[in-house]
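Participant: Sharing a model that was predicted from the sequence below.
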Amino acid sequence: MSERTYPYKAWVLMPSFKPAEVELARNYGVYYDETANGKIYHIEHSLYQTKAAAIAAGRKKIEEQQADIAKRLERVNKRIAALDKAERTA
């Protein structure tokens, strides 16, 4: 989001991943913008120009989380297999 004039509206993902429109009142340093009530958002990682862009970013974050969970499950399954093998040879 470049060349911003304040106030302006943008979309964010709430912790529940529900997209919400916010109005940003001022710049808060190089990488952040602030709402009138003091909530600060990172310009590149939290603000989206459209609702569709916010939803797409949310889906991408979920895919990354799923990939992380799959890696962790793979490591857990390897540990279980190692314990099973050790138990059979004991």
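Facilitator: Sure thing, it's come through.

Participant: Please count neighbours and contacts with C-alpha atoms only from this point.
Facilitator: Noted.

Participant: And the longest helix anywhere in the chain, what does it pack against?
Facilitator: Taking DSSP state H as the criterion, the chain has its longest helix at helix 51-89. When contacts are defined as 3 or more C-alpha pairs under 8 Å, 6 or more residues apart in numbering; DSSP states H and E, helix 51-89 sits against strand 8-13, strand 19-27.

Participant: this is the comparison structure:
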Amino acid sequence: MSDRTYPYTAWLLTRNLQLLQVELVDQGFAGSAYDRTESGRNYPVDRLFPSKARAIACAEMKLGELADELARRQISLHQRQAELQRHKDVL
């Protein structure tokens, strides 16, 4: 059973890391894993935050993870370019 009281306002962190303020009126489908807006839209509880500051902190953490992944991929790209250049040089 959920310990949330309805209606309440929360901050939603979208997949594009945009912040939206939403008002939730009841539990959504699948029990307490989702909350529902007045228009019937269901949002996963793990993407909802009680304050804008917490949502921003989570977005910053995700951006840091994305930056780390991009750095690893950039290293891999440079290694592949170097390997290709070695093959071109022997031609």
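Facilitator: Nice, thanks for sending it over. Since the structure is predicted, the reported quantities are computational estimates derived from the model, not experimental observations.

Participant: Just give me the match in structure 1 for Gln81 of structure 2.
Facilitator: By TM-score structural alignment, Gln81 of structure 2 lines up with Ile80 in structure 1.

Participant: Just the angle for the longest helix of structure 1 relative to strand 19-27, thanks.
Facilitator: Interaxial angle of helix 51-89 of structure 1 relative to strand 19-27 (axes from the mean of the first three to the mean of the last three C-alpha atoms, to 10 degrees): 110 degrees.

Participant: So which bits of helix 51-89 of structure 1 are buried?
Facilitator: By neighbour count on 16 or more other C-alpha atoms under 10 Å, the buried set for helix 51-89 of structure 1 is Lys51, Ala54, Ile55, Ala57, Gly58.

Participant: ok, now how distant is the nearest residue to the first one once chain neighbours are set aside from Ala36 of structure 1?
Facilitator: So the one you mean is Lys51 of structure 1. Excluding the flanking residues, the one nearest Lys51 of structure 1 by C-alpha to C-alpha, 6 or more residues apart in numbering is Trp11, at 5.9 Å. Applying C-alpha to C-alpha, to the nearest Å, the value for Trp11 of structure 1 to Ala36 of structure 1 is 15 Å.

Participant: neighbour-wise, which of these two wins?
Facilitator: Trp11 (20 against 12; other C-alpha atoms under 10 Å).

Participant: show me the residues around the more buried one that make contact.
Facilitator: Pro19, Ala20, Glu21, Val22, Leu47, Tyr48, Gln49, Thr50, Lys51, Ala54 (C-alpha atoms under 8 Å, 6 or more residues apart in numbering).
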